[in-house]
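>>> fold the following for me, if possible:
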Amino acid sequence: MLLQDKKLLITGVLTDSSIAFHVARLAQEQGAEVVLTSFGRTTRITQAIARRLPQPAPVVELDVSNDEHLATLADRVSEHVDRLDGVLHSIGFAPRGAFNFMEAEWEDVATAVHVSAYSLKALAKASLPLMGTGGSVVGLTLDAQYAWPVYDWMGVAKAAFESTNRYLARDLGAMGIRSNLVSAGPISTTAAKSIPQFDQFATWGEHAPLGWDVKDPVPAAKACAALLSDWFPATTGEIVHVDGGFHATGF
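Sure, this is the predicted structure:
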């Protein structure tokens, strides 16, 4: 199987509509052992959703903006698995004020960049004690080449996120660890609901050569699972588009 005997840390499982949930499901179906993360009030929700996976998965607490959580992550994950072969970063947050580009205050912008971009490096570094040659870091983005309607400072954070991926690829390569992103088309996840006027993306499928279903997270999840596997041994610093081909055709 694609992920036989792999040990994976997967962030971002909140509901069964989450891309991360389907990555975890596919990973287990393909032979992997999975550990999930959550924090605060969402932990109980993640624990409940974890029971919908093919096999129940342990949940460790992780707030990527909390230095103590990051410093102790490897020790806490090692209570469940003896190593990590891959990590999925499926984390993004921006305060509501960050969705007004011209009016946003720095405090809101800083939060968006910290949680949605810097955290990729922070998560990778926190996972390193358990990772070895052949490891894979995979993150999720929305194509940051464009100034999307309504996305505003989250779009800027995603541009920083994509740049962070390239620098991670540079610095982790000497350790034999890859870092890649999946640029997914818009998916109606819990995170998407926090974006004002997200329904403006509803016509995405009309412009994508292969069409696009905003309610189907599985294509993006499959790409993540593939990048977490050994089937891309010489690919790093890459962004794989899973958007129905929208990025190739423009508006």
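>>> rest of the way, CA atoms for contacts and neighbours
Fine.
>>> can you name the residues in contact with the helix or strand hosting residue 220?
Element membership for residue 220 (DSSP states H and E) is helix 218-228. The contact list for helix 218-228, computed with CA atoms under 8 Å, 6 or more residues apart in numbering, reads 2-3, 19-20, 22-23, 26-27, 85-88, 135-139, 180, 182, 184, 232, 240, 242.
>>> tell me which of those fall in strands.
85-88, 135-139, 180, 182, 184, 240, 242 (DSSP state E).
>>> got a markdown table for those residues, with distance to residue 61 too?
Below are the ones in strands among the contacts of helix 218-228 laid out as a markdown table (distance: CA to CA, whole Å):
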| residue | distance to residue 61 |
| --- | --- |
| 85 | 19 |
| 86 | 18 |
| 87 | 15 |
| 88 | 15 |
| 135 | 22 |
| 136 | 21 |
| 137 | 19 |
| 138 | 20 |
| 139 | 19 |
| 180 | 24 |
| 182 | 24 |
| 184 | 26 |
| 240 | 29 |
| 242 | 29 |
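>>> now which of the contacts of helix 218-228 would you call buried?
Among the contacts of helix 218-228, the ones that count as buried by 16 or more other CA atoms under 10 Å are 2-3, 19-20, 22-23, 26-27, 85-88, 135-139, 180, 182, 184, 240, 242.
>>> mind listing the helices for the stretch 151-251 of the chain?
Assigned by DSSP state H, counting those that start in this stretch, the stretch 151-251 of the chain shows helices spanning 152-172, 190-193, 204-207, 218-228, 246-249.
>>> can I get those helices in TSV including mean neighbour count?
Formatted as TSV, these follow (neighbours: other CA atoms under 10 Å):
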stretch	mean neighbour count
helix 152-172	21
helix 190-193	14
helix 204-207	16
helix 218-228	22
helix 246-249	14
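>>> looking at those, spot the one closest to residue 119.
Checking the helices of the stretch 151-251 of the chain against residue 119 by CA to CA gives helix 152-172 as the closest, at 8.6 Å.
>>> now the strands for the stretch 1-150 of the chain?
Assigned by DSSP state E, counting those that start in this stretch, the strands in the stretch 1-150 of the chain fall at 7-10, 33-38, 59-61, 84-89, 131-141.
>>> now those strands in a markdown table, please, with extra columns for distance to residue 76.
Compiled in a markdown table, the strands of the stretch 1-150 of the chain are given as follows (distance: least, CA to CA, whole Å):
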| stretch | distance to residue 76 |
| --- | --- |
| strand 7-10 | 12 |
| strand 33-38 | 10 |
| strand 59-61 | 7 |
| strand 84-89 | 12 |
| strand 131-141 | 14 |
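>>> next, the second sequence, to be compared with the first:
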Amino acid sequence: MDYKNIRFSVESGVGFITLNRPETLNSFTVDMHLEFREALTKCAEDESIRCVLLTGEGRGFCAGQDLNDRAVSPGDAAPDLGESVEKYYNPMIRLITTMEKPVICAVNGVAAGAGANIAFACDIVIAARSANFIESFCKLGLIPDSGGTWSLPRLVGLPRAKAIAMLGPKISAEQAQQWGMIWDVADDDALQETATKLATQLATQPTKGFAFTKQALSASATNSLDQQLELEKELMRAAGQTEDYKEGVDAFMNKRKPSFVGR
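Presented below is the predicted three-dimensional model:
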């Protein structure tokens, strides 16, 4: 695909995806959705890509939906926003959360609306010190989409999730880290280097084991303890049959650095 709204490249086992509409704070249009989905699908299907790094161009990570792409005025027929969520946002979040490899998000500026919830759907989030997160849906009479109503209560608890969703406060990167919404904060000029170093390191690790870990942690939200123990048994059985497990044990026993292949 000839990308016009994102940049996509692969280097050292890392798929780099950059949202590239800086003049609109990288807000989503239909065309941008299609390009982003194509790049995510490529990352999911290409075995040579063992980690994904998502970020934004310019002074913002993502401002969510570009309202110019579905402008509506009083008196106009109401748009079907459920169709937009079903066709574009839900498939995006499912791709990120079910991808069998780590997805890192480097939040380089404001992450608002769906932009915030896309970041929260990623496995590891590092934010620039100047970045902030805003659940801006309440300003438009909407609800948090892109998995926001699922991720927020699990990240910060129900009382805080309700306040964040209904008040739409600007949450600084430091506050987001303190509340457990993100993993780490980096100085602005060090963000991309920090995130790239982490992604490159993860791309050399046992990728299949990461896939099983993501699966187990996601299932824990709804499983009983007994169900989770059964799932751990099955996933551990599968992990023990991977090439990476054999390599890890052999490297440990022979006191050498492991060379994982991601299978």
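>>> give me the TM-score for this pair.
After superposition, the two chains reach a TM-score (TM-score structural alignment, normalised by the length of structure 1) of 0.33; 134 aligned residues with a CA RMSD of 5.6 Å.
>>> kindly reformat the helices of the stretch 151-251 of structure 1 as JSON lines containing distance to residue 119 of structure 1.
Output for the helices of the stretch 151-251 of structure 1, formatted as JSON lines (distance: least, CA to CA, whole Å):
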{"stretch": "helix 152-172", "distance to residue 119 of structure 1": "9"}
{"stretch": "helix 190-193", "distance to residue 119 of structure 1": "16"}
{"stretch": "helix 204-207", "distance to residue 119 of structure 1": "28"}
{"stretch": "helix 218-228", "distance to residue 119 of structure 1": "18"}
{"stretch": "helix 246-249", "distance to residue 119 of structure 1": "25"}
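>>> between those, which one is nearest to residue 112 of structure 1?
Across the helices of the stretch 151-251 of structure 1, closest to residue 112 of structure 1 is helix 152-172 (CA to CA), at 6.2 Å.
>>> out of the strands of the stretch 1-150 of structure 1, nearest to residue 113 of structure 1?
Per CA to CA, nearest to residue 113 of structure 1 of these: strand 131-141, 13.2 Å.
>>> the helix holding residue 220 of structure 1 to strand 131-141, inter-axis angle?
160 degrees (axes from the mean of the first three to the mean of the last three CA atoms, to 10 degrees).
>>> the helices of the stretch 151-251 of structure 1: which one's closest to residue 106 of structure 1?
Nearest of the helices of the stretch 151-251 of structure 1 to residue 106 of structure 1, taken as CA to CA: helix 152-172 at 10.2 Å.
>>> tell me where the stretch 151-263 of structure 2 has strands.
170-172, 184-186.
>>> for those, which one sits closest to residue 40 of structure 2?
Here strand 184-186 is closest among those (CA to CA), at 23.4 Å.
>>> other residues contacting the closest one?
By CA under 8 Å, 6+ apart, strand 184-186 of structure 2 touches 125-129, 173-174, 177, 194.
>>> and these, which is closest to residue 215 of structure 2?
Out of the contacts of strand 184-186 of structure 2, the member with the shortest distance to residue 215 of structure 2 (by CA to CA) is residue 125, at 18.1 Å.
>>> report all helices and strands that the helix or strand where the closest one lies contacts.
Assigned by DSSP H and E, residue 125 of structure 2 belongs to strand 124-128. In terms of contacts (3 or more CA pairs under 8 Å, 6 or more residues apart in numbering; DSSP states H and E), strand 124-128 of structure 2 is packed against strand 103-107, strand 184-186, helix 191-202.
>>> please pick the buried ones from the contacts of strand 184-186 of structure 2.
Buried among those by 16+ other CA under 10 Å: 125-129, 173-174, 177.
>>> let me know the closest of those to residue 250 of structure 2.
For those, the nearest to residue 250 of structure 2 is residue 125 (32.2 Å; CA to CA).
>>> returning to what we had before: which SSE is immediately downstream of the strand holding residue 125 of structure 2?
Strand 124-128 of structure 2 is succeeded, C-terminally, by strand 132-134 (DSSP H and E).
>>> which neighbouring elements make contact with that following strand?
strand 110-112, strand 170-172, helix 173-178.
>>> of these, which stretch is the most buried?
With neighbours defined as mean count of other CA atoms under 10 Å, these peak in mean count at strand 110-112, which reaches a mean of 28.
>>> what's it packed up against?
Under the contact rule (3+ CA pairs under 8 Å, 6+ apart), strand 110-112 of structure 2 is packed against strand 60-62, strand 132-134.
>>> tell me which of those approaches residue 32 of structure 2 most closely.
strand 60-62 (11.7 Å).
>>> for the next helix or strand after the closest one, packing partners?
Downstream of strand 60-62 of structure 2, the next assigned helix or strand under DSSP H and E is helix 81-84. The contact analysis (3+ CA pairs under 8 Å, 6+ apart) places helix 81-84 of structure 2 against no helix or strand.
>>> list the contacts of helix 81-84 of structure 2.
Contacts of helix 81-84 of structure 2 (CA under 8 Å, 6+ apart): none.
>>> for that helix, buried residues please.
Per 16+ other CA under 10 Å, helix 81-84 of structure 2 contains no buried residues.
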